[in-house]
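>>> predicted structure and sequence below. I'll ask about it afterward.
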Amino acid sequence: MRQAFKQKLIEIIPALQGRVYDVQPPSQTAEEPYAVMALGEEIWKSSWAGYRQVVRIKLYAGQAGLAQADVWANALIAGLHREPVTGAGEDTSAFTAHYLGVRDAEKLDTVTGKAYRTLRFGVYVPETEGDSAVPANGATQPEEWLAALVRWTQKQLGETWSIYADAWPAQPGRHAVLWRMSGCETRMAGASMYELRKRFIGHITAPDTTEENRAASALIEGFAAQIQLPLDQDKGRYMSTAEASADLQADAILDGQLRLMLVQRRMRPAEEAALIRRVEIHPILK
């Protein structure tokens, strides 16, 4: 990941060619401009997002001043935030970077006396690669209801969207939806029937929030328009939408914007009982 990140920095800012250093520059007299990249904290976030590796970048603009560093910082944010990064050569890692912001954007290096501009990016690293995050057309299938929800979502949004189940991959598509099951319960629906309820959370990511909101709205409207979602059409099995809502302010990667409750009514299995072989009636004795 380190080398892939460096390659992307140089691609965005050609002036940094050969001047991106690890942790610190090779000497206090290193010629400016240059950048220093260091891996920060690696924190466990969730089973669907995995770990978040923080990448810190310091931009030293030299005589060009902090104004030039600001220009470079804006270029890096535009070129890296929510953008796929794929390494070349020995480092073939693939990931998507997310700009995290920074508390103190400008600082003074107390050792060299040079001012620099700071940036922080986050890279989500799945706990397990491959099987835990499967696109809609993948070979490995998730839980039955989840698989049906993935197929329905793909049909609603179209082939330009990538739909995943259970967990994010290291490098999701630019337009992507993740569905995961968050809980399940049963309720009595009569003497011979019961309801099976499952709760799902949907995450939507796109290059900008406008596209995310548009997709969220389309899915919520779709759930309202089509109350029954196909589970197995050949066998006439369906699941019904009980609740569907969207929180457009929620974090797309960690929290998810969509909340969905699906319900299916099922017959109780008939209980086996002993057959009555004979009935005898005795008179009531007074």
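The structure has been received and is ready for your questions. Numbers count the residues shown, from 1 in each chain.

>>> contacts and neighbour counts: CA atoms only from here.
Noted.

>>> check the secondary structure at the residue most central in space within the chain for me.
For the chain, the residue lying nearest the average C-alpha position, counting by CA atoms, centre = their mean, turns out to be residue 253 (3.9 Å). Here residue 253 is coil, with the state taken from DSSP: H, G, I helix; E, B strand; the rest coil.

>>> please enumerate the strands of the stretch 151-286 of the chain.
Applying DSSP state E, counting those that start in this stretch to the stretch 151-286 of the chain gives strands spanning 162-166, 176-188, 193-205, 228-232, 237-246, 258-267.

>>> can you redo these as a markdown table with mean neighbour count?
Listed next are these as a markdown table, based on neighbours: other CA atoms under 10 Å:
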| stretch | mean neighbour count |
| --- | --- |
| strand 162-166 | 26 |
| strand 176-188 | 17 |
| strand 193-205 | 20 |
| strand 228-232 | 18 |
| strand 237-246 | 17 |
| strand 258-267 | 18 |
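
>>> structure B:
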Amino acid sequence: MKEVYYLAAPDGVNTIKPYAVLSLEGDSGGNPWKGLRYLFQIGLYVSMIDAPTSELDSLTTSIANALDKQLLEDEVISSCVALFQGQIGIDIIDDQRDTVQRNLQLSVLYPKPLAEVVPITSDPWLTALTAWTQQALGADWSVYSGNWPPEPKTNSILWRITEMNATPRGSSAYELQKKATAFIQAKDSNQKHAALMQLVESLAAAVKIPIGADDRKFARVITPQVNTRTSADGYAATGEGPLTVTLSRRVSSLAEEAAAPLMQFVHYESHI
């Protein structure tokens, strides 16, 4: 880049190329779940002479490699995470400026600071699914439950429960189902796709996963499904990731009560 401008480049066709124009498209407003999210547009401008498409492709790759999933730190803005969103529309020819323009989109995330990152442990199914995923993918991946930490590792998986329902099965039992969705962050699309396929195959082969510390409680794995059209990244409170799976288990209310501590005897001593 010869120059980077904010909002607009100077008038005239003599501006040294290639240059970029950075503009803010808006923000999410922020909430306790995900902090602030800003959307930026990066306009790339190259000369119409000497293979502009090849130069734009090269600049696009350089920007993606430099900014995507990178932690940006500064004394003023503290820290934020950049996510490269790709190209917007098609390349535009500007005869007046003697340039070819390509617009890119970049998300900048300011997570809400947390004193300590604590995984969700109140839902044993989610905890079990997180532990199972960690074992399936190995030490090269980090697996989180419920929400992304402020600074997630580059190769990481986030599991979140999105739906639950219970269906009566007789007078003293019911079938409990929980739908979970996974969000994936990786260095590139190849690693993301490989992890996605590995999880789908592992879930299908597993049939059931343990949800108890004693390995005597299991949840059946139902319909692991890849969502090819999703654009969710896990920073919003709602939405499904690129992988969803339903876990199911038949629960007896009597058995659940029997698992709780029982009163063995009552002793009363009067001091009247």
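Received it, and whenever you're ready, just let me know what you need. The model shown is predicted, which means the values in this text are computed figures rather than measured ones.

>>> ok, which of the strands of the stretch 151-286 of structure 1 comes nearest residue 23 of structure 1?
Closest approach to residue 23 of structure 1 among the strands of the stretch 151-286 of structure 1 is made by strand 193-205 (31.4 Å; CA to CA).

>>> between the closest one and strand 237-246, how big is the angle?
In this structure, strand 193-205 of structure 1 runs at an angle of 50 degrees to strand 237-246, with axes from the mean of the first three to the mean of the last three CA atoms, to 10 degrees as the basis.

>>> where in structure 2 does strand 193-205 of structure 1 align, residue-wise?
Strand 193-205 of structure 1 corresponds to residues 173-185 of structure 2 when matched by TM-score structural alignment.

>>> so which residues make contact with that stretch?
For stretch 173-185 of structure 2, the surrounding residues in contact (CA atoms under 8 Å, 6 or more residues apart in numbering) are 126, 154-169, 192, 196, 232-234, 240-253.

>>> if you set the cut-off to 7 Å instead, what comes out?
When contacts are taken as CA atoms under 7 Å, 6 or more residues apart in numbering, the neighbours of stretch 173-185 of structure 2 outside the stretch itself are 154-169, 192, 233-234, 240-253.

>>> OK, contacts around the residue nearest to the centre of structure 1?
Listed by CA under 7 Å, 6+ apart, the contact set of residue 253 of structure 1 reads 49, 203.

>>> how much space separates it from residue 167 of structure 1?
With distances taken as CA to CA, to the nearest Å, residue 253 of structure 1 is found 10 Å from residue 167 of structure 1.

>>> mind listing the shared neighbours of those two?
By the contact definition CA under 7 Å, 6+ apart, residue 253 of structure 1 and residue 167 are jointly contacted by residue 49.

>>> follow-up on the earlier one: in a markdown table: the strands of the stretch 151-286 of structure 1, plus distance to residue 154 of structure 1.
Formatted as a markdown table, the strands of the stretch 151-286 of structure 1 follow (distance: least, CA to CA, whole Å):
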| stretch | distance to residue 154 of structure 1 |
| --- | --- |
| strand 162-166 | 6 |
| strand 176-188 | 9 |
| strand 193-205 | 13 |
| strand 228-232 | 13 |
| strand 237-246 | 17 |
| strand 258-267 | 16 |
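
>>> excluding chain neighbours, what is closest to residue 141 of structure 1?
Distances taken as CA to CA, 6 or more residues apart in numbering place residue 147 nearest to residue 141 of structure 1, at 6.5 Å, with adjacent residues excluded.

>>> what of residue 207 of structure 2?
When the adjacent residues along the chain are set aside, residue 207 of structure 2 lies closest to residue 221, with 5.2 Å between them (CA to CA, 6+ apart).
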